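Participant: pasting the structure only:
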């Protein structure tokens, strides 16, 4: 159970951080959210999905391979945010990117609670 919790929380955190990076990069370049930027994010999603095995091999250690493989999901999340908040200013897009990144970090910080709950559930169900 602990391995599954580690994998899910790690992958979720990686997805949120990639989405934050995809949102923050254009915002710092002075671009607000638009449908054209969402199309670019969808293109990045498709490219990352098609190259996920090649991206996975770039991981320097085996436990990072899952996180490298899920990069495409982060780009897809960023595309959804761009569509949902189309028309916001670059500063507002920076805020959205920061919130997405903070959600990922908050998820990572909750790992001890997830592991404790997993241990309790494992003991109760046995």
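Facilitator: Here it is on my side, so go on. What you are looking at is a predicted structure, and each value in this text was computed from that prediction instead of being measured.

Participant: C-alpha only now, for contacts and for neighbours.
Facilitator: OK.

Participant: nearest spatial neighbour of the most centrally placed residue in the chain, skipping sequence neighbours?
Facilitator: With distances taken as C-alpha atoms, centre = their mean, residue 15 lies nearest the centre of the chain, 1.7 Å away. Counting by C-alpha to C-alpha, 6 or more residues apart in numbering, residue 15 lies nearest to residue 74, which is 4.3 Å off, once chain neighbours are set aside.

Participant: put this next to the previous one:
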């Protein structure tokens, strides 16, 4: 679940920037890094009561990695136009959704491995 949240956050930030008409550049990379830092500080300060299952706190602690990943993607494609930045965000988000849809398969493989190890 964490990888899905991280990839979707990175993809959403890239799609938003591309939709705003901003091309990839070093100031945009710096802005993504600053956003990652601010998100990290804010999520550390959030107090959410613990409940069963996936908590808001568990998900929120990983949100800062999304803008950091977006910065890495922008560094790799520093000459991307706004449309290309938007497309890169869509591809990163697509990988996140692929990870989400493959989770049952991951659990199946993990369960089979545990059963084989118990033999």
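Facilitator: Alright, I've got the coordinates. Here the structure is a predicted model, which is why all the values come from computation and not from measurement.

Participant: quick one on the thing from earlier: the equivalent of the residue nearest to residue 15 of the first structure over in the second structure sits in which helix or strand?
Facilitator: Alignment note (TM-score structural alignment): residue 74 of the first structure maps to residue 66 of the second structure. Using DSSP states H and E, residue 66 of the second structure maps to helix 65-76.

Participant: and that helix, how far from the first structure on average?
Facilitator: Once fitted to the first structure, helix 65-76 of the second structure is off its aligned match by 0.6 Å on average (mean C-alpha distance after the TM-score superposition for the first structure).

Participant: for residue 81 of the second structure, see how far away the aligned residue in the second structure for the residue nearest to the centre of the first structure is.
Facilitator: Using TM-score structural alignment, the partner of residue 15 of the first structure in the second structure is residue 6. Residue 6 of the second structure is 23 Å from residue 81 of the second structure, where distance means C-alpha to C-alpha, to the nearest Å.

Participant: and what of residue 38 of the second structure?
Facilitator: From residue 38 of the second structure to residue 81 of the second structure the distance is 26 Å (C-alpha to C-alpha).

Participant: next helix or strand past the helix holding residue 66 of the second structure?
Facilitator: helix 82-101.

Participant: what about the nearest residue to residue 91 of the first structure once chain neighbours are set aside, which SS state?
Facilitator: Using C-alpha to C-alpha, 6+ apart and skipping the chain neighbours, the partner closest in space to residue 91 of the first structure is residue 27 (6.7 Å). At residue 27 of the first structure the chain is in helix, as set by DSSP: H, G, I helix; E, B strand; the rest coil.
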